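1. Mind looking at a prediction? Sequence and model below.
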Amino acid sequence: MLDRSPKDGGTNDTVLIGVDGALGRIHLNRPEALNSLNLDMVREIARGIDALESNPDVHAIALSGEGRALCAGGDIKMIWQTGRSAPDEALAFWAEEYRLNVRINHLKKPWLALMDGICMGGGVGLSVHGSHRVVTERTRFAMPETGIGYFPDVGGTWALARAPNHFGFWIGLTGASIGAADTLAAGLADAMVPSEAIAAMLSDIASGSTVDNAIVTHQIEPGVSNLKENAALIDSVFALPDIAAILAALRADGSEFAITTLAHLEGKSPTSLVLTLHLLQEAKGSASLEACLDREYAADAVILRGHDFYEGVRAAVIDKDRNPAWQPARVEEVDQQALFAAIKPFPSLFS
């Protein structure tokens, strides 16, 4: 059972931890914010994992979310507020979040992420690094960071770089929201289960079924993947060495999918597009999730010193005018050499 009693005198716990038979449960309970993560939630999830992993009666752990999202991201408003004046505070949030991503990746028990509804940003970090990732007909998966002057983090560069046919490059650069079939095609989920069957699947696991068997019992076919249908174009275009070449190839192709992709890219921060492509290219050759997270953490420090993250969050979250003024305004004006040289590695978060 999930513990819904308030702790520490609070009235509404944002992370509920419980045990149901053989199944440990971690349930994000901040629906008014689409279960977006703050530092207290990151710490509570970590504590929950410690308790459930050490419990011999628990054979698997399921992550779920209240309402219409698993998790819509991290606490970007806090980072926006503190990034310039107290960058160490913003970096401290990312450090704990990234360590949690690695903790999930190395769990000794199955981690069943129920990506039912919105799963974006920080929610992706809680999901894709686990052993079992389930999508539903309600799944809206995205790494939308290039639209706020940021880049796919939480180990997103590791996961996206390993998607077939450069699908992850398309997802990370466009920031587009995709459904179950495309998430599966990109290797970012393992099976589709109808949302109405989730309770029965969890009950099976609680009663002693393995996670694999429970998923097989309830899974369905996901339908047509738009990414798969355009795999040849995506693979050829997003293998190109820089953003300018990618944009030129999409314009030259002129297909409906190319035009739609171009429209996604043209609204994004030019600096973020250049940085994201660089990080994805670097991630392709990386040996571990930890190496990618360390690189993302170093890039975080660069972002905090720049312009576009603050402008992107202002336009999307604070003023909500959806009209960011990027600096520089064009991909061709981004000083790539200076941008990449500014990424100075920190001591590893995981040593």
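-> Looks like it came in fine. Bear in mind the structure is a predicted one, so any value in this text is a computation, not a measurement.

2. use CA for all of it now, contacts and neighbours both
-> Will do.

3. Regarding Arg25, what is its secondary structure?
-> strand (DSSP: H, G, I helix; E, B strand; the rest coil).

4. put this beside the first:
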Amino acid sequence: MTSGPVGEQAEAELIAAVDAAAGNLTLNRPRALNALNTFMRAQMAEAMKKWAADPEIYAVVLAASGGKAFCAGGDVRELLNWVRTDPAKARQSVADEYRLVWQIDCFPKPIVALIDGLVMGSGAGISMFATHRVAGPNYAFAMPETALGFFPDVGATVFLGRLPGAVGTYLGLTGERIGRADAFRLGIASHCIDREHYPSIMKGLAAAEVVDPLLDGFHADPGPGPLATRRDAIDRCFSAADVPEILARLEAEKAEHRDWAQAALEKLRRASPLSLAVALRQLREGRALGLKAALEREHRMTVNHMASPDFAEGVRALLVDKDGAPRWRHAIDGVAQSEVEGIFAPLLDGELALPARPQPPVFQE
């Protein structure tokens, strides 16, 4: 049995439907690269709360319409508008986004994200904590927030911070895109399955087929990705103590890794120096944090960072005027430690306090 969309705007932006034992959530803003807005997050949270308690639902599927993007991030224009006109609403929207990520991580049933196309920012937030993350042939993962004058959030403290060596630092600072071969090797994707098999996966989940053998049957090993040949250079350069030293090490790279190093330098020089310093500290210090603590910390950082002129300037340069020439307030070596400290400072009020992870029921014979 299939039920229709939830909410007045759902048909245009999010489709939440039940197909027998599967709850299906489809992002439906293809012209906006399925960017998540506040309405969509609210509808996702509502549907998942209902399905978590429904004994007839075996699994949830996260999918997207259009072929270019699973989800290219959050609707940053919406957020910036609220920062300027209604700061309380902006803070509420941010808190609700982190609550949704925590809700996904705590969901008591399988969640299968079918990802073919761009997955960035908020798109990573709603998919990285799914139990199964299926990468199609057009899969492209990135966390490009430093170029927007922001930092990688929505749980990136955990899913980037725990990557091997300095790979998470490299991806978080440069915003580099990786394909499904690298994502699979890093554990960012759990399976590599071509899009033509997605209807069969959804049919199987609707019939409550056991998820792991179902996905394993369609998985094809993608082979090694390009990062494998650069791991030594990534670890050598991005293990440096601070951002200026990372740049110095990249500038010293020669021979086989010189072109890669120059491309990384170009990305870092386009990014906000403040955001780079914040992200480096975030990912280094956050490796030992659980997701709950990481999200609560990221909420604090976001509230403090939203007022930064760099965020507004990054959105202007990349998304509004699209001149690609942000005018940052600092040089790479000119970021004061006190300003970085201010991003991590406790809030005077309105700290996010997520609920404890629900404990599984204990059955007694």
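-> Yep, that arrived. Because the structure is a prediction, the values reported are computed rather than measured.

5. Need the TM-score between these chains.
-> Aligned and superposed, the two chains score 0.94 in TM-score terms (TM-score structural alignment, normalised by the length of the first structure); 348 aligned residues with a Cα RMSD of 1.7 Å.

6. just to confirm, which helix or strand has the spatially most central residue of the first structure in it?
-> For the first structure, the residue nearest the mean C-alpha position is Val124 (2.8 Å; Cα atoms, centre = their mean). For Val124 of the first structure, the host element (DSSP states H and E) is helix 122-127.

7. chain center to that helix, what's the gap?
-> 5 Å (Cα atoms, centre = their mean, to the nearest Å).

8. Which other helices and strands does that helix contact?
-> strand 69-71, helix 87-105, strand 111-115 (3 or more Cα pairs under 8 Å, 6 or more residues apart in numbering; DSSP states H and E).

9. Go again with 10 Å.
-> helix 39-53, strand 60-65, strand 69-71, helix 87-105, strand 111-115, strand 118-120, strand 140-142, helix 156-161 (3 or more Cα pairs under 10 Å, 6 or more residues apart in numbering; DSSP states H and E).

10. Dump these into JSON lines; add distance to Arg30 of the first structure and mean neighbour count as well.
-> As requested, these are exported to JSON lines (distance: least, Cα to Cα, whole Å; neighbours: other Cα atoms under 10 Å):
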{"stretch": "helix 39-53", "distance to Arg30 of the first structure": "10", "mean neighbour count": "18"}
{"stretch": "strand 60-65", "distance to Arg30 of the first structure": "8", "mean neighbour count": "23"}
{"stretch": "strand 69-71", "distance to Arg30 of the first structure": "9", "mean neighbour count": "31"}
{"stretch": "helix 87-105", "distance to Arg30 of the first structure": "17", "mean neighbour count": "19"}
{"stretch": "strand 111-115", "distance to Arg30 of the first structure": "16", "mean neighbour count": "27"}
{"stretch": "strand 118-120", "distance to Arg30 of the first structure": "13", "mean neighbour count": "28"}
{"stretch": "strand 140-142", "distance to Arg30 of the first structure": "18", "mean neighbour count": "25"}
{"stretch": "helix 156-161", "distance to Arg30 of the first structure": "23", "mean neighbour count": "26"}
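
11. Next up, the contacts around Gly66 of the second structure.
-> Listed by Cα atoms under 10 Å, 6 or more residues apart in numbering, the contact set of Gly66 of the second structure reads 27-31, 33-34, 116-117.

12. circling back: average offset between the helix holding Val124 of the first structure and the second structure?
-> Helix 122-127 of the first structure, aligned to the second structure and superposed, deviates on average by 0.4 Å (mean Cα distance after the TM-score superposition for the first structure).

13. residues in the second structure aligned with that helix?
-> Against the second structure, the aligned range for helix 122-127 of the first structure is residues 122-127 (TM-score structural alignment).

14. Ala252 of the second structure reaches Asp259, doesn't it?
-> No. Using Cα atoms under 10 Å, Ala252 of the second structure is not in contact with Asp259; the gap is 11.7 Å.

15. Strands of the stretch 151-300 of the second structure, start to end?
-> 191-192 (DSSP state E, counting those that start in this stretch).
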